[in-house]
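> Quick one: sequence and predicted model below, then my questions.
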Amino acid sequence: MVRASTVGAHLPAPGFDIFGDLRKMNKRQLYYQVLNFAMIVSSALMIWKGLIVLTGSESPIVVVLSGSMEPAFHRGDLLFLTYFREDPIRAGEIVVFKVEGRDIPIVHRVIKVHEKDNGDIKFLTTGDNNEVDDRGLYKEGQNWLEKKDVVGRARGFLPYVGMVTIIMNDYPKFKYALLAVMGASVLLKRES
C-alpha cells in the first residue's frame, strides 16, 4: 500500500535544480552564460578602476566598520573618498589611513597638523567617539601620520548601505547563500 503523502516527496522543487539545469544546457548556452558572467565581472572591475582614476584614491569607496566616528558616521555607512595629493590636509578633515602592520584602513578626524617650511606635513588623528588620540593605533614608535599613510578623504556618505558588507564578513554562510540565490535567479531568468 502506498501512502499519498510519500508520492512525489523526493522530487526537487521546480526551478531549484541548478546542476540539472546546467546539464541540460548545450555547449553554446553554457558558453553564453560564462561570457555573461565574465562581462559582468569585467564591467565591475572597469568601473572600480575608473573610480580610482577619477578620485585619486586607491580605495574610492569604504565601509565604516566601527562606532569610533559616531555621531558623524555610524557602523555600516558607505563613504566616498577622494585624494588629490596637492590639496593640503587640514585639522577637522576626516581621512582614511592605513597603518603599517594593519590590513584594514581606519576612518578618523585630523585633530592636529604640523607643517614644515619644506612642505612636509605630519598630522594626528582621533575618532569623534574616542577619548584619546590615535597614537596607540599607529605602528610602534610612530607618533604622527604622513601623507603617504592617507588612502583618501571623506567627501560624502550613504548611511547604513555598507551593512551588507559587514553582515557578509561577520556571517560567511550568509555570503554563500546570497551567491547561491543570485546564481539560481540567473538560471531562472534564463528559463523564462
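Okay, I see it. Numbering: from 1, shown residues only.

> Only C-alpha atoms from now on, for both contacts and neighbour counts.
Noted.

> Please, where are all the strands along the protein?
Taking DSSP state E as the test, the strands found in the chain are 61-63, 78-82, 94-97, 106-115, 121-126, 145-146, 150-158.

> Run through the neighbouring helices and strands of the last one.
Meaning strand 150-158. Applying 3 or more C-alpha pairs under 8 Å, 6 or more residues apart in numbering; DSSP states H and E, one finds that strand 150-158 makes contact with strand 78-82, strand 94-97.

> mind putting the strands of the chain in CSV, distance to residue 22 and mean neighbour count included?
Output for the strands of the chain, formatted as CSV (distance: least, C-alpha to C-alpha, whole Å; neighbours: other C-alpha atoms under 10 Å):
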stretch, distance to residue 22, mean neighbour count
strand 61-63, 36, 22
strand 78-82, 37, 23
strand 94-97, 44, 24
strand 106-115, 43, 20
strand 121-126, 53, 20
strand 145-146, 53, 18
strand 150-158, 38, 19
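
> Redo those as a markdown table? Include distance to residue 46.
Formatted as a markdown table, the strands of the chain follow (distance: least, C-alpha to C-alpha, whole Å):
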| stretch | distance to residue 46 |
| --- | --- |
| strand 61-63 | 15 |
| strand 78-82 | 17 |
| strand 94-97 | 23 |
| strand 106-115 | 26 |
| strand 121-126 | 33 |
| strand 145-146 | 30 |
| strand 150-158 | 20 |
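
> ranges for the helices of this protein?
Taking DSSP state H as the criterion, the chain carries its helices at 18-24, 27-55, 163-170, 172-191.

> who wins for proximity to residue 113 among those helices?
For the helices of the chain, the distance to residue 113 is smallest for helix 27-55, at 23.3 Å, taking C-alpha to C-alpha.

> any idea of the angle the closest one forms with helix 172-191?
For helix 27-55 against helix 172-191, the angle by axes from the mean of the first three to the mean of the last three C-alpha atoms, to 10 degrees is 120 degrees.

> in helix 27-55, what counts as buried?
In terms of neighbour count (16 or more other C-alpha atoms under 10 Å), helix 27-55 has its buried residues at 33, 48, 51-52, 55.

> How far off centre is it?
Between the mean C-alpha location of helix 27-55 and the chain-wide mean there is a distance of 18 Å, by C-alpha atoms, centre = their mean, to the nearest Å.

> this is the comparison structure:
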Amino acid sequence: MQLRSRRPTSRLVPRAGTKREASRNGRPTGLGRIGDQINRGESLTRMNYSIPDRTAVFKFLLVAAFLVVVVPIAIAAFPQVVGAEEGYVVESSSMSPAIGAGDLVIVNDIAPAQIENGDIITFRRGTEGTIVTHRVVEIERTNGQYRFTTKGDANDAPDSQPVRGENVIGKVWFSVPLAGYIVAFGNTQFGLAALVVVPSVLLLVSELRDIYRSSDIQIRAK
C-alpha cells in the first residue's frame, strides 16, 4: 500500500524588491550589481595584487640596518658632520631619565659666560681628567672667573667639587639613546667586522647578483 504524504509542500516566493533569477544562455542572472553589469555587457576590471620581491625587501632591510649601525659610529668619530665638536658614550645612569647609560651625547663648544642654570654640560673633573656629563644647578662668578655647581638628575646631592670654566668641554646638544653601545661595540675588531664589513659585503654581493641576472636576461632576449 502506497502512502502519500499529507505534509504540505512549501513554495519559495520571491521577496518584494528582489529580482527573480532567470536562465539566460544556461547561466543564472540577476546576481545583484555584478550580475546587472554582466547583463549590460559591461567589463569588470580584475584587481591584481603584486607581491614584493624578496630580494628588494632584503636589500631594503640590509641598507636600513647598515645606516642604523654606521650613522652613530660616524657621528661619534666625526661629530663635525652634524655641526658638533665632540661625541661621548655615557657609561653611567647618573643623568637618567634624561640621558641613560649607553646613550651617545653630542657636545657643542660653548663659552662659560653663555652657560645657564639647567644646561647639561660635559666637563673634565678635577685633576683626574674624568669626563662627566651633568646638569648645572648653580653658577658663581668671581673676578671674571666662572664656577659651576653640577648635579646628576638621578643623584640626591650636587657634585662635591665645582667645575671651573676652563674645564668645561661644551654643552650637550642632543643625545642618541643606546647608540653608545653600538659605538663601543664597533670600536672593537669583531664589532667592526660584524657591523660594517659583513653588511657591506652582503650589499655588494646582492648588487652584483642583480647585475648578473639583468645581463643574463638581455643575452637570452637576443
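Arrived safely, thanks for sending. Since we're looking at a predicted model, the values are computed, not measured.

> which one in the second structure is aligned with residue 129 of the first structure?
In the second structure, the residue matched to residue 129 of the first structure (TM-score structural alignment) is residue 154.

> Correct me if wrong: that match contacts residue 98.
No. The pair formed by residue 154 of the second structure and residue 98 falls short of the contact definition of C-alpha atoms under 8 Å, at 9.3 Å.

> thinking again about what came up before, could I get the helices of the first structure as JSON lines with distance to residue 119 of the first structure?
What follows is the helices of the first structure, written out as JSON lines (distance: least, C-alpha to C-alpha, whole Å):
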{"stretch": "helix 18-24", "distance to residue 119 of the first structure": "60"}
{"stretch": "helix 27-55", "distance to residue 119 of the first structure": "23"}
{"stretch": "helix 163-170", "distance to residue 119 of the first structure": "38"}
{"stretch": "helix 172-191", "distance to residue 119 of the first structure": "46"}
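
> and of those helices, who's closest to residue 125 of the first structure?
The closest approach between residue 125 of the first structure and any of those, judged by C-alpha to C-alpha, belongs to helix 27-55 at 22.1 Å.

> residues in contact with the counterpart of residue 167 of the second structure in the first structure?
With TM-score structural alignment as the matching criterion, the partner of residue 167 of the second structure in the first structure is residue 149. Contacts for residue 149 of the first structure were tallied using C-alpha atoms under 8 Å, 6 or more residues apart in numbering; they are 97-99.

> For those residues, which ones persist in the second structure?
With both residues aligned by TM-score structural alignment, their matches' C-alpha atoms under 8 Å as the criterion, the subset of the contacts of residue 149 of the first structure whose aligned partners also touch in the second structure is 97-99.

> Among those residues, which one sits closest to residue 110 of the first structure?
Ranking these by separation from residue 110 of the first structure, with C-alpha to C-alpha as the measure, puts residue 97 on top at 10.7 Å.

> List the contacts of the equivalent of that closest one over in the second structure.
For residue 97 of the first structure, the aligned position in the second structure is residue 123, judged by TM-score structural alignment. Contacts were defined as C-alpha under 8 Å, 6+ apart; by that measure residue 123 of the second structure touches 131-133, 163, 167-170.

> go on, residue 83 of the first structure?
For residue 83 of the first structure, the set of contacting residues under the criterion of C-alpha under 8 Å, 6+ apart consists of 55-57, 151-153.

> Can you tell me the centre-most residue of the second structure?
What sits nearest the mean C-alpha location of the second structure, by C-alpha atoms, centre = their mean, is residue 68, with 7.7 Å.

> hang on, that one in a helix?
Yes. Using DSSP: H, G, I helix; E, B strand; the rest coil, the assignment for residue 68 of the second structure is a helix.

> Tell me how far it lies from residue 196 of the second structure.
Remark: distance between residue 68 of the second structure and residue 196 of the second structure (C-alpha to C-alpha, to the nearest Å) = 11 Å.

> Repeat that for residue 119 of the second structure.
From residue 119 of the second structure across to residue 196 of the second structure, the span is 35 Å (C-alpha to C-alpha).

> ok, now residue 181 of the second structure?
Taking C-alpha to C-alpha as the criterion, residue 181 of the second structure is separated from residue 196 of the second structure by 15 Å.

> With residue 213 of the second structure instead?
Looking at residue 213 of the second structure against residue 196 of the second structure, where the rule is C-alpha to C-alpha, the gap reads 26 Å.

> Between the two, tell me which one has more neighbours.
Set residue 213 of the second structure next to residue 196 and count neighbours by other C-alpha atoms under 10 Å: residue 196 wins out with 17 against 11.

> I'd guessed the more buried one sits against residue 70; true?
Yes. Taking C-alpha under 8 Å as the contact criterion, residue 196 of the second structure and residue 70 are neighbours in contact, 7.0 Å apart.

> what's the matching residue for residue 115 of the first structure over in the second structure?
For residue 115 of the first structure, the equivalent position in the second structure is taken to be residue 141, counting by TM-score structural alignment.

> Without its sequence neighbours, what residue ends up closest to the match of residue 97 of the first structure?
residue 168 (4.3 Å; C-alpha to C-alpha, 6 or more residues apart in numbering).

> Equivalent analysis for residue 78 of the first structure, please.
The shortest distance from residue 78 of the first structure to any non-neighbouring residue, by C-alpha to C-alpha, 6+ apart, is to residue 63 (4.6 Å).

> What's the match for that neighbour in the second structure?
With TM-score structural alignment as the matching criterion, the partner of residue 63 of the first structure in the second structure is residue 89.

> thought its match was touching residue 99?
No. Here residue 89 of the second structure does not reach residue 99: they are 10.5 Å apart, not a contact under C-alpha under 8 Å.
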